[in-house]
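Asks: Can you look at this prediction? I've put the sequence above it.
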Amino acid sequence: MAQGLTKIVIVVQARMSSSRLPGKVLLPILGKSLLYRMVERLLMVKHQVQVVIATSTDAKDDLIEAEAGIIGVPCYRGSLDNCLDRHYQAGKQYHADLVIKIPSDCPLIDPQIIDEVLDFYFNHQGEYDFVSNLHPATFPDGNDVEIMTMPCLEKTWHEASRPLELEHTTPYIWEHPDKFRIANVTWSTGLDYSMSHRFTIDYQSDYDFINRVYQELYPAKVNFSCADILALLNEKPGIYQINADYAGVNWYRNHLDELKTVSAQNTRSLTNQ
């Protein structure tokens, strides 16, 4: 299927019941919600995409559906804990050929990086079922892009069964290179900042960091890039320090005994601070 005929659906999983920072996606960033600011960035990609917010049927997530209405994007509501099902059902409902998984804790994601991963997919169209930039990751944490064809997602939906596969959507794909044609896009700089730079949100200090980055960059340049953020941190290293204690901390740390394709080098434990 040609690029122009491919229906690309970006599914943004979001819910209010975050265990570490409840309601984080609705925290304010320059007068709008964090989720609003993130979708604003997703809509800057050069490829034609449909953004869908995928939340749960839990009553708390009525707020997420209402926010989707404010933002002006559709909202799919499904399972609270089975994000794989949420991604599959949202992709199916909106007639996706490609589904892009981008979690709602990535409000600083660079649209150019999304385009870079999409460009790779289309330059190798028909060669891969799954293309990501985080397995292994090299970009600063919070630039997570995972692209899967609808047949790939459907096969995963039928076959995955472990709790971590259902909660995190794509581990079944990573763990089965025998079943899926997988490619990874690395950062063109040749650098690996995945464990040293944290642009994602899970803790209060992450919010403080993200809010400060927006205050510094957004007023002068709405579409500020990853390079702009890095230049800011170089100029004002105190901003980097706001959430530096959590750099490299991610969900992998709790599943190292279950994942064959992730090692201790890909995560850091909170106890090591």
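Replies: Everything's here; your move.
Asks: Please count neighbours and contacts with C-alpha atoms only from this point.
Replies: Fine.
Asks: Give the closest residue to Lys179 in space, chain neighbours not counted.
Replies: Nearest non-adjacent residue to Lys179, counting by CA to CA, 6 or more residues apart in numbering: Ile173, 7.9 Å away.
Asks: could you show me where the strands are in the stretch 151-273 of the chain, in order?
Replies: Using DSSP state E, counting those that start in this stretch, the strands of the stretch 151-273 of the chain run over 182-184.
Asks: Next: the stretch 1-150 of the chain.
Replies: Using DSSP E, counting those that start in this stretch, the strands found in the stretch 1-150 of the chain span residues 8-13, 28-29, 32-33, 50-56, 75-78, 98-101, 130-132, 146-149.
Asks: Among the ones you listed, which comes closest to Phe180?
Replies: When the strands of the stretch 1-150 of the chain are compared by CA to CA, strand 130-132 sits nearest Phe180, at 7.2 Å.
Asks: With mean neighbour count as extra columns, can I get the strands of the stretch 1-150 of the chain in a markdown table?
Replies: As requested, the strands of the stretch 1-150 of the chain are exported to a markdown table (neighbours: other CA atoms under 10 Å):
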| stretch | mean neighbour count |
| --- | --- |
| strand 8-13 | 25 |
| strand 28-29 | 18 |
| strand 32-33 | 14 |
| strand 50-56 | 24 |
| strand 75-78 | 20 |
| strand 98-101 | 25 |
| strand 130-132 | 24 |
| strand 146-149 | 23 |
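Asks: and here's the other structure:
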Amino acid sequence: MSFSPLRGLLDISETGIGGSMIAAILQARIGSNRLPEKVLRPILGRPMLELMIERLRHCKTIDKIIVATTTSPEDDKLESLCDIWSVDCFRGAIDDVLSRYHGAARMYEVDVIVRVTSDCPLIDPELVDEVVNLYQRNSDKYAYCSNVNPPTYPDGLDVEVFGMATLERLNDLAIESIDREHVTTYVEKHLEDFRIGNVADGINRSAFRWTVDTYDDLQFATEIYKALYRPGQIFGREEIFGLLRRHPELMSINAGHTRNEGHTMSISKKEQLAASAR
């Protein structure tokens, strides 16, 4: 994706493609076990979450951006920042993230949910649009579209798209706490029950780690921004790949971590706790 000037942005409207309200919902909270306050960690002097929002505003398919945070007092700061950044905010349960998505989507009358986690400062607007467009073109065929089944893009470019009917179904069927916390793990466990669409890269680059879950990840993302960020412009994944080809040493910064490491550790810990309680 080439650089795009801010003046080329589409205005945020009240209805999207085909009259549907399409909203990117970002789950975010101040508390984080592995990297405390990671969503507010500065990259080039700006909170990581603000940079994510800036990138998502370049998506051509998204009408609204909603930050879904918690009712914990420590997240009052996030709500205040959302007001400053002119994005909507929903506050709900700390651990039941699925209910947060459900509540946010209902409050803002969302038809199509774009799920992005708040630890992805390198999220690619063009790729987000690709996944949304796949869903929009095939909404009668697919209940859920993503670029992670199977993953071929770097960890940190994950996008999931589904309609309100699928979110309602997940909210009804997902009973286990682990499925409530991780929102779409129920889909992963029951792929045969959902009509799935996937956007795949021609080259499997899923081993690349572009998410931010540790100090090493934050350093890596900061180096990418130092090299490529220009005010009013957005760099995409191809610019990042080009930079890494020229400077492969950058990949060693967070090479000791694996894809979905934090997610996997969280699930494993909860499964162990559940087993010990039986």
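Replies: Yes, it's here. Keep in mind the model is a prediction, meaning the values are calculated, not measured.
Asks: just to revisit the earlier point, the residue nearest to Lys179 of structure 1 and Ala183 touch, don't they?
Replies: No - counting by CA atoms under 8 Å, no contact exists between Ile173 of structure 1 and Ala183, whose distance comes to 11.2 Å.
Asks: Residue in structure 1 paired with Asp95 of structure 2?
Replies: Using TM-score structural alignment, the equivalent of Asp95 of structure 2 in structure 1 is Asp81.
Asks: just checking, what residue in structure 1 corresponds to Asn147 of structure 2?
Replies: In structure 1, the residue matched to Asn147 of structure 2 (TM-score structural alignment) is Asn133.
Asks: go on, Gln136 of structure 2?
Replies: Under TM-score structural alignment, Gln136 of structure 2 pairs with Phe122 in structure 1.
Asks: same deal with Ala255 of structure 2?
Replies: Applying TM-score structural alignment, one finds that Ala255 of structure 2 aligns to Ala244 in structure 1.
Asks: and Arg97 of structure 2, what is it in contact with?
Replies: Check again: residue 97 of structure 2 is Val, not Arg. Taking CA atoms under 8 Å, 6 or more residues apart in numbering, we find Val97 of structure 2 in contact with 27, 180-183.
Asks: follow-up on the earlier one: hey, what's in contact with both of Ile173 and Ala183 of structure 1?
Replies: Common neighbours of Ile173 of structure 1 and Ala183 (CA under 8 Å, 6+ apart) are Phe130.
Asks: thought Ala207 of structure 2 was touching Thr258?
Replies: Yes - using CA under 8 Å, Ala207 of structure 2 makes contact with Thr258 at a distance of 7.3 Å.
Asks: Now stretch 37-56 of structure 2: buried residues?
Replies: Within stretch 37-56 of structure 2, the residues scored as buried using 16 or more other CA atoms under 10 Å are 38-41, 43, 47-56.
Asks: that older thread, nearest residue to the match of Asp95 of structure 2 other than its sequence neighbours?
Replies: Glu167 (5.8 Å).
Asks: which residues sit in contact with the one you found?
Replies: Residues near Glu167 of structure 1 by CA under 8 Å, 6+ apart: 81-84.
Asks: And it? What does it align with in structure 2?
Replies: Counting by TM-score structural alignment, the partner of Glu167 of structure 1 is Glu181.
Asks: What's the separation between that match and Asn260 of structure 2?
Replies: Here the criterion is CA to CA, to the nearest Å. By it, Glu181 of structure 2 lies 15 Å from Asn260 of structure 2.
Asks: do the same with Asp213 of structure 2
Replies: Distance of Asp213 of structure 2 to Asn260 of structure 2, given as CA to CA: 9 Å.
Asks: Compare these two (neighbour count), which wins?
Replies: Taking other CA atoms under 10 Å, Asp213 of structure 2 and Asn260 do not tie; Asp213 has more neighbours (23 against 15).
Asks: how many neighbours does whichever residue in structure 2 pairs up with Leu63 of structure 1 have?
Replies: Under the alignment (TM-score structural alignment), Leu63 of structure 1 maps onto Lys77 of structure 2. Residues near Lys77 of structure 2, counting by other CA under 10 Å, number 12.
Asks: residues touching Lys77 of structure 2, list them.
Replies: Lys77 of structure 2 makes no contacts at all, as judged by CA under 8 Å, 6+ apart.
Asks: now the one 5 residues further on
Replies: With contacts taken as CA under 8 Å, 6+ apart, Cys82 of structure 2 has the following neighbours: 67, 88-89.
Asks: Distance to Asp158 of structure 2 added to these, as TSV?
Replies: Formatted as TSV, the contacts of Cys82 of structure 2 follow (distance: CA to CA, whole Å):
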residue	distance to Asp158 of structure 2
Val67	17
Asp88	22
Cys89	21
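Asks: what about the closest residue to Leu153 of structure 1 other than its chain neighbours, distance to Val51 of structure 1?
Replies: Sequence neighbours aside, Tyr88 is the residue nearest to Leu153 of structure 1 in space, at 6.3 Å (criterion: CA to CA, 6+ apart). Tyr88 of structure 1 sits 14 Å away from Val51 of structure 1, going by CA to CA.
Asks: dump the residue contacts of Ser20 of structure 2.
Replies: For Ser20 of structure 2, the contacting residues are 110-112, by CA under 8 Å, 6+ apart.
Asks: how about these in a markdown table, adding distance to Gln219 of structure 2?
Replies: Output for the contacts of Ser20 of structure 2, formatted as a markdown table (distance: CA to CA, whole Å):
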| residue | distance to Gln219 of structure 2 |
| --- | --- |
| Val110 | 35 |
| Asp111 | 37 |
| Val112 | 34 |
